[in-house]
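Kindly return the folded structure for what I paste below:
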Amino acid sequence: MVCTTTLGGTAANVVVANVVHGLMRMTWVPTPVSDEQAFEAIRSGVDALPAGVKMILNSAQFYGMGWSTANLELLSRFYEKYPDYADRTFLMVKGAYNPEKSRVDNAPENIRRSVESCLAALRGTKTIDLFQPARIEKSVPIEETMKALVELKNEGKFNHIGLSECAAATLRRAHAVHPIAIVEIEVSVTSFEEEARKVLATAAQLDVAVAAYSPLCHGLLSGTVTKREDLDPHDMRMHLSRFREGNFQSNLAIAGAIKSIAAKRGCTPAQLCIAWVVSLGNKVLPLPGSTRRERTLENLAAGDISLADEEKSEIAYAMKAYPVKGGRYFDDAEADAILWG
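Model prediction:
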């Protein structure tokens, strides 16, 4: 059985699987996967769903080496080959990246330029169901950003509005301008900061869905990366604070604790982590990545796992006993604070 839920805001009537399929690592890696493998990974999840239930696919303007539109171009080829899947999937796209400035730029003119770039990459094969700025730029008032997004939505460029990496207060201000359908933040047993908890609480109050990305801490918690040598030297994770020498070896402790709890439950460590995120709320949707059919189905099945109170307590104990070393991206919590716009 596949567990389902609905989204928020203007997408409150959209029924989706309660696990999102992240597509980033299909293209934003030194050696992208083949179209055949990527298409099989996408189709397997969609085909496992009951009629009327959509699979959320998470993509971005910049999910390609060199911050390219490679991920959206891959999707355009997928939908061109399998047009029936356009109506069976809900496509959320992060954007507002400005190639000239090499950063997110939420100025209205750049948001428009970003949306047009995403639409061009999709070549008319699929509607953008939800568009979201990838980060909140603090120099641009959120009300101004929302005004630009509403204008583009009303023009039919996309159907719903989302936010990414926003603080709870920002979510509330944005939602007052126009209903937010999904807010995307990082949530895992290694990323459960106070602000993340505030966003979860605010989203629940406003009936906004939360797409919880990196529930497996970029593979650390799933056991797929057990030493730094497992990673390609050009893999972006080599630059993440939690994967750096010293921090990585220390962080294997919580990965080991999760593996032990999962073994007692009879599921994979990845499934345990995904199920834990699901347990945080009805509209909290874990967003793991997958490039292979078997992993897509494993992730989807995790959404149906209901954790016992004792298991939740064991996970909570592990989180306290083995605190993660390193920030979500950078070296310390102060540096990471810039993420919460």
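
switch to C-alpha atoms for all contacts and neighbour counts from now on
OK.

Can you say which helix or strand has Leu91 in it?
Following DSSP states H and E, one finds Leu91 within strand 89-95.

and that strand, what does it pack onto?
Strand 89-95 is packed against strand 55-60, helix 108-122, strand 130-133, with contacts defined by 3 or more C-alpha pairs under 8 Å, 6 or more residues apart in numbering; DSSP states H and E.

Now show me the structure for the sequence below, then we'll compare the two:
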Amino acid sequence: MDPPEANLDLVRRFLDAHPEYTDRMFVSVKSRSSASEPALRQSVATIRQHLGGKKLDLFECARVDRNVPIEQAMEVMERLRGEGLFEHIGISECRAETLRRACKVAPVAVVEIEVSPFAYEEETKAVIAAAAELNVAVAAYSPLGMGFLTGTIRSRADLQGDIRSHMDKLSEKNFENNLKLAGALQGIATARGITPAQLCIAWVSSLGPHVIPIPGSSHESRTLENLNAANIVLSKEDLAAVEQAMKDNPVEGYRYQQGHPVWG
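All right, here's what the predicted structure looks like:
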């Protein structure tokens, strides 16, 4: 998004026009990648400036800065929170062990990780389990597998000019194999009378009451479709079918490009 703060400006403009939503809206914003105190302070200041009068409910470290120990980053976050600059602390893309270390320093409200049938690694499961134990919510981003599991992407040609075409899972080498999982999930969704997107969101929700899917969309119809997934409860048979589809159609490739850091 250009400029990077454009989304914050949109929130501010909306709330300026509809102030009755100010207290009903929960705003979560991530920092940039550096977890040094000057960088975090600057991030918070920039966010607050663009939000205007809306308070920052949750401030989140974007990924884990490998140059700053998580304990040190958490000390800074807790200090900023204590100054009243935001209400809650979040971290993202961290290992279960890192989450445990962070929680020993200060309360973590949310951990944000990628969760979908397309991204369900052993570390994903470990973070979800640790979060439940530590009373931390999981913000599950990309529950639709970066849109790949919606049934709308059927060939590499559909990704022409799309940044997702550079992802290893959607590379020429892995695309056709991974399309099998998307097709299997679409079959389950059709039999259930729901869309593939709704199936994926409901499946992510089934992983625990602390797991919150956060799908993204720029279309009103798809946003409403995604919201309606909150009313869908998958049966044991539905869940078993999804698990079997994942087992029969294992995903190949890295989540991003090979060598791109994911778990901090």
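
Once they're superposed, tell me the TM-score.
The TM-score (TM-score structural alignment, normalised by the length of the second structure) is 0.95; 264 aligned residues with a C-alpha RMSD of 1.4 Å.

okay, the helices and strands packed on strand 89-95 of the first structure, which one's buried deepest?
strand 130-133 (a mean of 26; mean count of other C-alpha atoms under 10 Å).

Where does the aligned residue in the second structure for Cys166 of the first structure sit: helix, strand or coil?
Across the two structures, Cys166 of the first structure finds its equivalent in Cys94 of the second structure, going by TM-score structural alignment. Look at Cys94 of the second structure: counting by DSSP: H, G, I helix; E, B strand; the rest coil, its state is coil.

How about Cys94 of the second structure: what's its closest non-neighbour residue?
With sequence-adjacent residues excluded and distances taken as C-alpha to C-alpha, 6 or more residues apart in numbering, Cys94 of the second structure is closest to Gly264, at 4.5 Å.

list the contacts for the one you found?
Arg63, Val64, Asp65, Arg66, Glu93, Cys94, Arg95, Thr98 (C-alpha atoms under 8 Å, 6 or more residues apart in numbering).

what's the counterpart of the fourth one in the first structure?
This means Arg66 of the second structure. In the first structure, the position corresponding to Arg66 of the second structure is occupied by Lys138, as judged by TM-score structural alignment.

TSV please, covering the helices and strands packed on strand 89-95 of the first structure and showing distance to Phe192 of the first structure.
Rendered in TSV, the data for these read as follows (distance: least, C-alpha to C-alpha, whole Å):
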stretch	distance to Phe192 of the first structure
strand 55-60	21
helix 108-122	30
strand 130-133	22
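
so which of those gets nearest Lys283 of the first structure?
Shortest separation from Lys283 of the first structure across these is recorded for strand 55-60, at 13.0 Å, computed as C-alpha to C-alpha.

Onto which residues of the second structure does the closest one map?
Going by TM-score structural alignment: strand 55-60 of the first structure matches no residues.

Could you list every helix and strand that that strand packs against?
Contact partners of strand 55-60 of the first structure among helices and strands, from 3+ C-alpha pairs under 8 Å, 6+ apart: strand 15-17, strand 21-22, helix 70-81, strand 89-95.

How about the equivalent of Leu56 of the second structure over in the first structure: what's its closest non-neighbour residue?
In the first structure, the position corresponding to Leu56 of the second structure is occupied by Ile128, as judged by TM-score structural alignment. The spatial neighbour of Ile128 of the first structure that comes closest, neighbours along the chain excluded (C-alpha to C-alpha, 6+ apart), is Phe158 at 5.0 Å.

what secondary structure does the one you found sit in?
Three-state call for Phe158 of the first structure (three-state DSSP): coil.

what does Gln186 of the second structure give?
Reduced to three states with three-state DSSP, the structure at Gln186 of the second structure is helix.

if I pick the spatially closest residue to it that is not a sequence neighbour, what's in contact with it?
Spatial nearest neighbour of Gln186 of the second structure, excluding adjacent residues (C-alpha to C-alpha, 6+ apart): Pro196 at 5.2 Å. For Pro196 of the second structure, the residues meeting the contact criterion (C-alpha under 8 Å, 6+ apart) are Leu149, Thr150, Gly151, Leu185, Gln186, Ile188, Ala189, Thr190.

Distance check, Pro196 of the second structure against Leu58 of the second structure.
Pro196 of the second structure sits 30 Å away from Leu58 of the second structure, going by C-alpha to C-alpha, to the nearest Å.

Check Pro107 of the second structure too.
Noted for Pro107 of the second structure: a distance of 12 Å to Leu58 of the second structure, by C-alpha to C-alpha.

quick one: common contacting residues for the two?
Shared between the contact lists of Pro107 of the second structure and Leu58 (criterion: C-alpha under 8 Å, 6+ apart) are residues Ile89.

Counting neighbours, what do you get for the match of Cys166 of the first structure?
Taking other C-alpha atoms under 10 Å as the criterion, the count of residues near Cys94 of the second structure is 23.

and what of Ala202 of the second structure?
22.

mind listing what it touches?
Ala202 of the second structure makes contacts with Ala229, Ala230, Ile232, Val233, Leu234, as judged by C-alpha under 8 Å, 6+ apart.

Could you say whether the aligned partner of it in the first structure sits in a helix, a strand or coil?
Taking TM-score structural alignment, Ala202 of the second structure has Ala275 as its aligned residue in the first structure. Secondary structure, three-state DSSP: Ala275 of the first structure is helix.

try Gly90 of the second structure
Gly90 of the second structure falls in the strand class when you classify it by three-state DSSP.

Strands of the stretch 101-250 of the first structure, start to end?
Taking DSSP state E, counting those that start in this stretch to define them, one finds strands in the stretch 101-250 of the first structure at 103-104, 130-133, 160-164, 182-186, 209-213.
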